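# My questions are about this predicted structure, shown below with the sequence.
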Amino acid sequence: MGLKDAKEGKLLYHLTELKNLESIIDFGLVPRKILRENTVTFGDVADPEIIRKREVLGLDEYIPFHFHPYSAFDVAVKKTHVGEEMIYICITRSLARRNNFRILPKHPLALEECQLYDYDEGFEMIDWDILTRVGQNDEDARQIKMAECLSPLVIPVDAFQCIYVSSKETENKVADMLKQKGVIFPPPFITVMPQWFE
């Protein structure tokens, strides 16, 4: 999917380290607050300053997804975690809509107040012209391109639509892990997309 197709896309994207996948298969994608309250150890890819602000705003009660895999957050994480195997866990937007996940039309650090919107209202509030514009990377555009869809629910592996990986080798690791855990195909489908991890 290209950035220009983000509005019409069918998926939401959550970037994480491959080493987190075994726990995710066992327990689902879980909001950070629940993980911390239960002293679960996990590889955290987010910047500590951003995590602190998210906690203050109550956003650690949600699992964040982006509307495309090209956000400044994703780029920064991949640079910071060079050498770590990363994956994208994707769910369908229809799942998010049915369960009324919340939407932030801009990255939370860009907001004075953190106003969460119901899925449909929030989707319409996103500035899709800027979000889908290739090459516009001023600060405001970067914040808009990091609009988030937020799940208050634990998302089990059988709700995943697909997992994007960087290589055939990682694809095999993910497939083996799912098989060992008894996850039946399909979904989640596993797709190799090396350009998303460069």
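Perfect, thanks for sending it.

# From now on I want contacts and neighbour counts done on CA atoms only, so please keep to that.
OK.

# Helices of this protein, start to end?
21-27, 32-37, 48-56, 72-80, 93-98, 119-125, 128-131, 139-144, 168-180 (DSSP state H).

# For A159, find the nearest of the ones you listed.
helix 93-98 (8.3 Å; Cα to Cα).

# just checking, what packs against the closest one?
helix 119-125 (3 or more Cα pairs under 8 Å, 6 or more residues apart in numbering; DSSP states H and E).

# If you count neighbours, what's buried in the helix it packs on?
Y119, G122, F123 (16 or more other Cα atoms under 10 Å).

# again, but for stretch 169-177
Under 16+ other Cα under 10 Å, the buried positions of stretch 169-177 are T170, E171, V174, A175.

# got a list of contacts for it?
Outside of stretch 169-177, the residues that reach it under the criterion Cα atoms under 8 Å, 6 or more residues apart in numbering are E22, E85, V165, I190, T191, V192.

# Out of these, who's the most crowded?
V165 (26 neighbours; other Cα atoms under 10 Å).

# Below is an additional structure, to be compared with the one above:
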Amino acid sequence: MSRNTQIQDQSLLYHLTCMDNLPSILKKGLCSRESLGNGFTDVADGQIIQGREALNLQRMVPFHFFSNNPFDGRVKKNHKDKTFCMITVNRDFAKENNWKIIPTHPLSAYKEIELMDYTTGFSKIDWNLMNQRDYTIPECKQVCMAECLSPTTVYAKSFHCFYVKDDVAKSHVLKLLDEYKLNTYVNINSTMC
């Protein structure tokens, strides 16, 4: 998608994960934090995790409305030693499966947080502010971390595509997909991962 395309008009949702987690994700699906246990590479901020638990969001699988949002940027900056991939699903899939939306960062100080059904939540996002992507404006930064949350595990057969940083990462993902008998497209986009 072109950067000029308005975020609300795009078709995908994005979930950044460490490449180390991919074999488990392909086998078991993209699971909620609550159901994972200890066998995964965790790159999330501990304080944010505690705040999410207070809202019972650890039972859901979070996606964002565009890549390279403030969450993605922070994770990549804090874990330069890790290799990442971006998992995408189609927004229509999320809508059809009753995913929920929080129209700003779940721990935002600017708005009271409410978990909404997909259609209501989508209409409540401040798209004009999100499309600015100006992370020096605190409220814009919070809106850019709005979430779309799956209430259930998202299985690999439902993934739209993967984004990886280079040919080496693409070869690795294709090998894993072959091992798990999956046929999902893998794109190279070094800015996303």
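Looks like it arrived, so ask away. This structure is a prediction, so every number in the text was calculated from the model and none was measured.

# thinking again about what came up before, so, if you compare the contacts of stretch 169-177 of structure 1, which one comes nearest to V75 of structure 1?
Using Cα to Cα, the contacts of stretch 169-177 of structure 1 come closest to V75 of structure 1 at E85, 14.1 Å.

# any idea how far the counterpart of that closest one in structure 2 is from Q10 of structure 2?
Superposed on structure 2 with TM-score structural alignment, E85 of structure 1 falls opposite T83. The spacing between T83 of structure 2 and Q10 of structure 2, counted by Cα to Cα, to the nearest Å, is 26 Å.

# Export the helices of structure 1 to JSON lines and append columns for distance to V154 of structure 1.
Below are the helices of structure 1 laid out as JSON lines (distance: least, Cα to Cα, whole Å):
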{"stretch": "helix 21-27", "distance to V154 of structure 1": "8"}
{"stretch": "helix 32-37", "distance to V154 of structure 1": "9"}
{"stretch": "helix 48-56", "distance to V154 of structure 1": "18"}
{"stretch": "helix 72-80", "distance to V154 of structure 1": "22"}
{"stretch": "helix 93-98", "distance to V154 of structure 1": "12"}
{"stretch": "helix 119-125", "distance to V154 of structure 1": "17"}
{"stretch": "helix 128-131", "distance to V154 of structure 1": "27"}
{"stretch": "helix 139-144", "distance to V154 of structure 1": "26"}
{"stretch": "helix 168-180", "distance to V154 of structure 1": "18"}
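
# Go through the ones you listed and name the closest to W196 of structure 1.
When these are compared (using Cα to Cα), the closest one is helix 72-80, at 9.1 Å.

# on average, how far is that closest one from the matching bit in structure 2?
Helix 72-80 of structure 1, aligned to structure 2 and superposed, deviates on average by 0.5 Å (mean Cα distance after the TM-score superposition for structure 1).

# helices and strands around that helix, which ones?
Helix 72-80 of structure 1 packs on no helix or strand, going by 3+ Cα pairs under 8 Å, 6+ apart.

# switch to 10 Å and redo it
strand 11-17, helix 139-144 (3 or more Cα pairs under 10 Å, 6 or more residues apart in numbering; DSSP states H and E).

# in the superposed pair, what's the mean gap between the first one and structure 2?
Going back to what we said before, that points to strand 11-17 of structure 1. With mean Cα distance after the TM-score superposition for structure 1, strand 11-17 of structure 1 departs from structure 2 by a mean of 0.3 Å once superposed.

# how many degrees apart are that strand and helix 72-80 in direction?
Here the directions of strand 11-17 of structure 1 and helix 72-80 differ by 20 degrees (axes from the mean of the first three to the mean of the last three Cα atoms, to 10 degrees).

# and strand 11-17 of structure 1, what does it pack onto?
For strand 11-17 of structure 1, the packing partners by 3+ Cα pairs under 10 Å, 6+ apart are strand 63-66, helix 72-80, strand 86-92, helix 93-98, strand 148-151, strand 162-165.

# quick one, which of these is packed in tightest?
Ranked by mean neighbour count, those are led by strand 148-151 with a mean of 26 (mean count of other Cα atoms under 10 Å).

# any residues touching it, and which ones?
The contact list for strand 148-151 of structure 1 (Cα atoms under 10 Å, 6 or more residues apart in numbering) reads 12-14, 29-31, 59-68, 93, 96-97, 99-108, 116-119, 122-123, 126.

# what range in structure 2 does stretch 10-29 of structure 1 sit on?
Mapping stretch 10-29 of structure 1 onto structure 2 (TM-score structural alignment) gives residues 11-30.

# How far away from the center of its chain is that stretch?
How far stretch 11-30 of structure 2 lies from its chain's middle: 9 Å, per Cα atoms, centre = their mean, to the nearest Å.

# in that stretch, what counts as buried?
So for stretch 11-30 of structure 2, counting by 16+ other Cα under 10 Å, buried means 12-19, 21-22, 25-26, 29-30.

# is it possible to export these to a markdown table including distance to C148 of structure 2?
Converted to a markdown table, those look like this (distance: Cα to Cα, whole Å):
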| residue | distance to C148 of structure 2 |
| --- | --- |
| L12 | 11 |
| L13 | 8 |
| Y14 | 9 |
| H15 | 10 |
| L16 | 13 |
| T17 | 16 |
| C18 | 20 |
| M19 | 22 |
| N21 | 21 |
| L22 | 21 |
| I25 | 19 |
| L26 | 21 |
| G29 | 17 |
| L30 | 14 |
